[in-house]
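# Sequence first, then the predicted structure, then my questions.
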Amino acid sequence: MAAYQNRNSQYATGSNEKRGQRTRSSEGTVSTTMSSSSGRESAATHVTEAPTYSKKIVVVGDGGCGKTCLLISYSQGYFPEKYVPTVFENYITYPTHPPTGKTVELALWDTAGQEEYDRLRPLSYPETDLIFVCFAIDCPNSLDNWYPEVLHFCPYTPLILVGLKSDLRHKKSCIDMLKTQGLTPVTAEQGMAVAKKMGAQYMECSSKEMRGVDEIFEQAIMTVVANDRRNMETPTALAASAGDGKTQAPVGSLENLGMLIISAPAAEGSTPSRVDLFLGVESGLQMRVWTRTWMRIPKL
């Protein structure tokens, strides 16, 4: 697994004005203040009813690439100037889904990118709804280190490739340092090209300047909720199709109906990047169980 990683990231810190701290629940401790901009509440303070959705996001990336600062900036509302832990504590926050206003229980899992944590990191992957694959814009070598590991452990999980430290892209000292190594900061075009190969979305942010941080998490919430809704709608659509006489099967056995529908949406003339699989089982007792998953088609 160490072969996946080449960690050589420089990080420059500076002062930043604090915003209102977001409310969060973390390992039994609760912050009781809430950012007016976030709209998120902790379970121990204001949440009075069960959230509509419960989702888990895992954050991976090279050690020092800025992923922990991303999580601290998002949860606390300011960039950490002094001490930054190697691994940010896992915590649960309660943002809202913008289109519907429904509450989402969002569990954020930070991971350590150092090689010595290679055996522990896979414990974070089960039941993950979305993964942030992070890299530092000032460290080109960190751009594509993590896709092999993520593909191995979470081949069907949606990805967002996140470019961190975007404030360093045009910083002279960063440009000069990379120039001595024959390198340049990662461009947005390069990031989007890698994301396309991964079948991932692409976004950038600067935690230091608090620019683009909220947008990344808002997009993540939109993605995981959209996937959840598609999973819920699939059984209804397929059952309606069967009710119209398009799919018929004898009744009486425990598993008498197996249905596999393959959908590969893509622009005309292009190669699909993923295949949607819908599996359904219906019993003679009118018990119906449906599941949906998808697989990413690797680029040839």
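Looks like it arrived, so ask away.
# Only C-alpha atoms from now on, for both contacts and neighbour counts.
Will do.
# quick one: the helices in the stretch 201-300 of the chain?
Taking DSSP state H, counting those that start in this stretch as the test, the helices found in the stretch 201-300 of the chain are 213-243.
# again, but for the stretch 1-150 of the chain
67-76, 147-153.
# for those helices, which one ends up most surrounded?
helix 67-76 (a mean of 23; mean count of other C-alpha atoms under 10 Å).
# which secondary structure elements does that helix contact?
strand 53-61, strand 102-110, helix 213-243 (3 or more C-alpha pairs under 8 Å, 6 or more residues apart in numbering; DSSP states H and E).
# any chance of those in a markdown table, plus mean neighbour count and distance to Pro85?
Putting the helices and strands packed on helix 67-76 into a markdown table (neighbours: other C-alpha atoms under 10 Å; distance: least, C-alpha to C-alpha, whole Å) gives the following:
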| stretch | mean neighbour count | distance to Pro85 |
| --- | --- | --- |
| strand 53-61 | 22 | 15 |
| strand 102-110 | 21 | 11 |
| helix 213-243 | 16 | 19 |
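# For those, could you give me a markdown table that also reports distance to Thr68?
Formatted as a markdown table, the helices and strands packed on helix 67-76 follow (distance: least, C-alpha to C-alpha, whole Å):
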| stretch | distance to Thr68 |
| --- | --- |
| strand 53-61 | 9 |
| strand 102-110 | 7 |
| helix 213-243 | 12 |
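# tell me how far the ends of stretch 238-258 are from each other?
12 Å (C-alpha to C-alpha, to the nearest Å).
# okay, pairing it with this:
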Amino acid sequence: MDTIKTVKVVVVGESGAGKTALLTSFLENSFETDPLTTIGIDFKHKIVQLNDGQSIRLQLWDTAGQERFRQLTPAYIRSAKVALLVIDLSDDNCVENLVRWKGIIDKNKSDFTATIIVGNKCDLVNEKRSPRLINIIKETKDEYIETSAKTRKNIKELFSMVACRPFPEHKTSQIVLCMF
């Protein structure tokens, strides 16, 4: 019997970016129009079965985006395999928020932490993105995906990106066509 591999995922971003809504959409297939604000850190997990039969436990650490809780976030980033940097595409300050949170992640991550930038609330904006946002995302060389927790657009795809990364300590380092 194979042991279940565990992947620690930390979810960071501004308050109101939709971090908790993304996790709720993934874990419970639901969307709350008025969710409670995360206080400090919230932890959830889900075991997903990959196409190759391997099981992965996603440890999902939902961080509070408010300024008063930001001092907690670096410790969770340090030991994470994946950092999901969630930005609210409908927020006029999303570029500044992306730059700020990317700096926090880069300052605190380990050499083995992957960053995925998540442009959330894509259902609330038109298809066109500002050239500044596009350039910054390209400059980071991080993976990028647009999601909507409300409509569930790309939720499964986002967490497939996370679960199917080739983590060096896992037996299978290459997974082809990973969708759970």
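Yep, that arrived. Only a predicted model underlies this, so the values are computations on that prediction, with no experimental measurement involved.
# What distance do you get for Cys205 of the first structure to Gly163 of the first structure?
6 Å.
# OK, contacts around the residue nearest the centre of the second structure?
In the second structure, the C-alpha nearest the mean C-alpha coordinate belongs to Leu84, at 2.6 Å (C-alpha atoms, centre = their mean). For Leu84 of the second structure, the contacting residues are Val9, Val10, Val11, Val12, Thr115, Ile116, Ile117, Val118, by C-alpha atoms under 8 Å, 6 or more residues apart in numbering.
# residue in the first structure matching it?
Mapped onto the first structure by TM-score structural alignment, Leu84 of the second structure lines up with Phe132.
# for the helices of the stretch 1-150 of the first structure, which one sits closest to Asn141 of the first structure?
helix 147-153 (12.9 Å; C-alpha to C-alpha).
# What's the match for Val84 of the first structure in the second structure?
Using TM-score structural alignment, Val84 of the first structure sits opposite Leu36 in the second structure.
# I'd assumed Gly119 of the second structure was in a helix, is it?
No: judged by DSSP: H, G, I helix; E, B strand; the rest coil, Gly119 of the second structure forms no part of a helix; its state is strand.
# show me what contacts it?
Residues near Gly119 of the second structure by C-alpha under 8 Å, 6+ apart: Val86, Ile87, Asp88, Leu89, Tyr144, Ile145, Glu146, Thr147.
# corresponding residue for it in the first structure?
Gly119 of the second structure maps onto Gly163 in the first structure, by TM-score structural alignment.
# now that match: how far from Ala239 of the first structure?
Separation of Gly163 of the first structure from Ala239 of the first structure (C-alpha to C-alpha): 42 Å.
# The second structure: which residue goes with Trp107 of the first structure?
Quick fix: residue 107 of the first structure is Ala, not Trp. Ala107 of the first structure maps onto Gln59 in the second structure, by TM-score structural alignment.
# Would you check that its match makes contact with Thr6?
Yes: counting by C-alpha atoms under 8 Å, Thr6 is a contact partner of Gln59 of the second structure at 6.9 Å.
# quick revisit: now render the helices of the stretch 1-150 of the first structure as CSV, adding distance to Leu257 of the first structure.
Output for the helices of the stretch 1-150 of the first structure, formatted as CSV (distance: least, C-alpha to C-alpha, whole Å):
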stretch, distance to Leu257 of the first structure
helix 67-76, 45
helix 147-153, 31
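# how about those helices, which one is nearest Ala195 of the first structure?
Proximity to Ala195 of the first structure, assessed across the helices of the stretch 1-150 of the first structure by C-alpha to C-alpha, is greatest for helix 147-153 (9.8 Å).
# and the closest one, how far out from the chain's middle?
Relative to its parent chain, helix 147-153 of the first structure has a centroid offset of 14 Å by C-alpha atoms, centre = their mean, to the nearest Å.
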